[in-house]
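Asker: here is a sequence together with a model predicted from it:
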Amino acid sequence: MRGFLASSVGVTCAAALALPMALSAPAQAGPGLQAATTEPAVQGSTQSLPLVPLDGVRAFGSAAPEQGLSRRDVRSFSLVGVIWDDPGAELHGRVQVRTRATGTTDWSPWQDVETHNHEHAADPDTAERDSGRVRGSTAPLWVGDSDGVEVRVQAEVDQRAPLPGGRPLPRGLRLELVDPGAEPPSGNTPADAGRTGVLSADLDASTVETTTASAENAALAPLGATEIPALSQSETEREALALNQGEPMGKPYIGERPKIITRRGWGANESLRERGFVYTKKVKAAFVHHSASGNNYRCSQASSVIRSIYRYHVVSSGWRDVGYNFLVDKCGNIYEGRAGGVAKAVKGAHTLGFNANSMGIAVLGSFGKAKPSAAALTAIARLTAWKLGLFGANPKGKTYLTSGGGNLYRKGKNVRLNVISGHRDGFATECPGRALYGKLGSARKDAARYQGR
């Protein structure tokens, strides 16, 4: 590990911070670093292990520029990440892990864990940002069923730093090992379209009420037409809006609702998240993200990946719920993200400075170089055609959002954005990856076509 020159890792796209939670911080591991945090009587578990200085730098203690854990046996897990105490502190350096597949002697090569830091947070000067329970964190990495782990973190080399070899690393570094738990008992996998936990365009409200995890989806009409501004306006109001936007008068442009696997469908443990819901006035824009969790998953594992990300966001990072409003897998399956109702303007935690009046869609995977699947792009287009249409938004159009503060736009600035934007349009980040970002133009055109424009 020593002698290895770590460059600054690019900002990635995990979700932004959310509201205060009634959750405790990870418990401290006991002697020998063998203890772990596990919430009793819930699906899945989290092991939290403190990192220690590596050989040769132990004299620096928690300020050591190289920290990690040697190869060790642990309980079964499938997703890893590293957290630290201060969500405002940046991790300038490189995080690498290798894991052992459960029941084998096979160790993976070293894998990079993408870092993201304080810029992924709720808008400044809000209760969401100032909860006191949130922690800094890397992106989560899906590694599959494993029972052995080794990790190393090295500070970025900086000749100006007071410590030899690099800048100081954040205090309180811990390795989080997440077990997603078993699949829901009713077999709600993506292949089970039409079973419990799937919102389909041909389901009526009474059916939806019995198949969703959240009662907030119970009133969802066949096209999600309840309490939607674009559908509740009078004819005169709609005509005035159409004239103002330079569009012909007619029925609202709303794409057909796609099939959406609900939280119950992917097995969300609702006892983990904060109980209340937070809404904004409307959905004027959609921000597309990648989860930065890697591409080594099968579509049959997508629910497990999402349960792991959910647990990592809530238990490890201290957020109130999973950050994204929706998630999409490589096979084009769409999943309900943050609770509160798929047709409603639920405030997510996905794009620092622009969480209000927007929604966040995360494609499972990493797309800096890997191309997103055609099925995932189609899902983005169909989902945005429906959800943006409910609020009268044109996927090919522009809109204005007021910045809550970030590294591109000061707080209070009125910013003109594409109605379908990438995370990098609202914040200086690599997200959603160059390969996915380059496809958003096609997604805009397809979404508009699905709306009938």
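Answerer: Cool, the structure landed.

Asker: going by C-alpha atoms from here, please, whenever you check contacts or count neighbours.
Answerer: Fine.

Asker: distance of the nearest residue to Ser373 once chain neighbours are set aside from Ile309?
Answerer: Leaving aside its chain neighbours, Ser373 sits nearest to Lys330 (5.8 Å; criterion: Cα to Cα, 6 or more residues apart in numbering). In this view, Lys330 and Ile309 are 16 Å apart by Cα to Cα, to the nearest Å.

Asker: before we move on, what about Lys344?
Answerer: Counting by Cα to Cα, the gap from Lys344 to Ile309 is 22 Å.

Asker: so those two - more neighbours on which side?
Answerer: Between Lys344 and Ile309, Ile309 has the larger neighbour count (other Cα atoms under 10 Å), namely 28 against 23.

Asker: in addition, the following structure is provided for comparison:
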Amino acid sequence: MLFACLPGLAAVLALLLCARGVDRTVTAAGREVAARPVASHQAPRPEIVPRTAWLDDDTRHGQPPPRYDDKVVAVFVHHTDSPNGYDCADAPRIIRYLYAGQTGSRDWDDIGYNFLVDRCGTIYEGRAGGIERPVTGAHTQGFNHRTTGIAALGTFTAGADVPKAMTEAIAALAAWKLGLSDTDPRARVRLTSSNSLSRYASGTTATLPALAGHNTGYMTSCPGAALTARLPEIRQIAARLQGRAP
């Protein structure tokens, strides 16, 4: 056996390293350094349509640059409260309309959602700043930091049909985005409210689901009763895509 050939102290150290579940590498100088942890749950990145498919980025001329957090540890799911019977080919036009409303009458600097998903399961980049980066959104009052906002195109109040392709796409996107910080979609995470207009006073640290509905952090019916009811299933699918045990 390998450890039988090692001196006593070296064998003990080797066993400890195995018990910690950390790979070790040796530098050219012979120094041992820690590598990445063995246990990491990253899901593949799903196909995402860039925002240039629905908006010319020159439109952002004169607007402030994107803001960033250090990482994403939670996802908030929304619906857009718009008609459900659209042709999926019209999704870019619908997103452009949502953008116009949020940057126009609401005077936001960009669309609030980081991503949008249509009923055919197509994922669109929303807010500018980079798909893979932890862009600070404007989707959940008080909890825009360290989170990503995913909006389902449509209205999903009680009794509405929630397309399977849509929920599977939301799960795939959440699995990938949360996997970048090795966050289990079924876990609960600690987030600090930045605005007393949320369900929690500014400065309050709340323990919330890592994959939550908009109504978890803010007083709203969004993402609608029908989509809210699908969140447990979406969490399970996302966890499976990360390779986590049931």
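Answerer: Structure received. Owing to the predicted nature of the structure, the values given are computational and were not obtained by experimental measurement.

Asker: TM between them?
Answerer: Superposed pair, TM-score by TM-score structural alignment, normalised by the length of the second structure: 0.81. Supporting alignment: 209 aligned residues with a Cα RMSD of 1.6 Å.

Asker: got the contact list for the residue nearest to Ser373 of the first structure?
Answerer: Applying Cα atoms under 8 Å, 6 or more residues apart in numbering, we find Lys330 of the first structure in contact with 299, 363-365, 372-373, 375-376.

Asker: can these go into TSV with extra columns for neighbour count and secondary structure?
Answerer: TSV is the format used below for those (neighbours: other Cα atoms under 10 Å; DSSP: H, G, I helix; E, B strand; the rest coil):
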residue	neighbour count	secondary structure
Cys299	18	helix
Val363	28	strand
Leu364	24	coil
Gly365	25	coil
Pro372	23	coil
Ser373	15	coil
Ala375	15	helix
Ala376	21	helix
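
Asker: what lines up with Pro209 of the second structure in the first structure?
Answerer: Aligned by TM-score structural alignment, Pro209 of the second structure pairs with Asn418 of the first structure.

Asker: please work out how many residues are found near whichever residue in the first structure pairs up with Val135 of the second structure.
Answerer: In the first structure, Val135 of the second structure lines up with Val346, judged by TM-score structural alignment. The number of residues packed around Val346 of the first structure, counting by other Cα under 10 Å, is 27.

Asker: now do the contacts for Val346 of the first structure.
Answerer: 277-280, 325, 338-340, 359.

Asker: now for whichever strand in the first structure runs longest, which elements pack on it?
Answerer: If you go by DSSP state E, the first structure has its longest strand at strand 66-84. Applying 3 or more Cα pairs under 8 Å, 6 or more residues apart in numbering; DSSP states H and E, one finds that strand 66-84 of the first structure makes contact with strand 52-53, strand 136-137, strand 141-155, strand 174-179, helix 302-311.

Asker: among these, which comes closest to Leu383 of the first structure?
Answerer: helix 302-311 (17.8 Å; Cα to Cα).

Asker: how about that closest one, aligned to which bit of the second structure?
Answerer: The aligned range for helix 302-311 of the first structure is 91-100, by TM-score structural alignment.

Asker: ok, average deviation of the matching stretch from the first structure?
Answerer: Compared with the first structure after fitting, stretch 91-100 of the second structure deviates on average by 0.7 Å (mean Cα distance after the TM-score superposition for the first structure).

Asker: give me the stretch of the first structure that stretch 13-27 of the second structure matches.
Answerer: So stretch 13-27 of the second structure is aligned with nothing, judged by TM-score structural alignment.

Asker: I'd like to know how far the closest residue to the match of Pro209 of the second structure other than its chain neighbours sits from Ala285 of the first structure.
Answerer: Closest residue in space to Asn418 of the first structure, ignoring its immediate chain neighbours: Lys398 at 4.5 Å, by Cα to Cα, 6+ apart. Separation of Lys398 of the first structure from Ala285 of the first structure (Cα to Cα): 9 Å.

Asker: who has more neighbours, those two?
Answerer: Of the pair Lys398 of the first structure and Ala285, Ala285 is the one with more neighbours under other Cα under 10 Å, namely 30 against 15.

Asker: please identify the residue in the second structure that aligns with that one.
Answerer: That one, Ala285 of the first structure, aligns with Ala74 by TM-score structural alignment.

Asker: kindly report the same for Asn394 of the first structure.
Answerer: So, by TM-score structural alignment, Asn394 of the first structure is matched to Asp184.

Asker: count the residues that sit near that match.
Answerer: Asp184 of the second structure: 26 neighbours (other Cα under 10 Å).

Asker: what about the closest residue to it other than its chain neighbours, which SS state?
Answerer: In this structure, Asp184 of the second structure finds its nearest non-sequential neighbour in Ala239, 6.3 Å apart by Cα to Cα, 6+ apart. Under the three-state scheme (DSSP: H, G, I helix; E, B strand; the rest coil), Ala239 of the second structure adopts helix.

Asker: and what of Arg444 of the first structure?
Answerer: Of the three states, Arg444 of the first structure takes helix under three-state DSSP.

Asker: could you do Ala151 of the second structure as well?
Answerer: Per three-state DSSP, Ala151 of the second structure ends up strand.

Asker: that one and Val75 touch, don't they?
Answerer: No - using Cα atoms under 8 Å, Ala151 of the second structure makes no contact with Val75, being 10.4 Å away.
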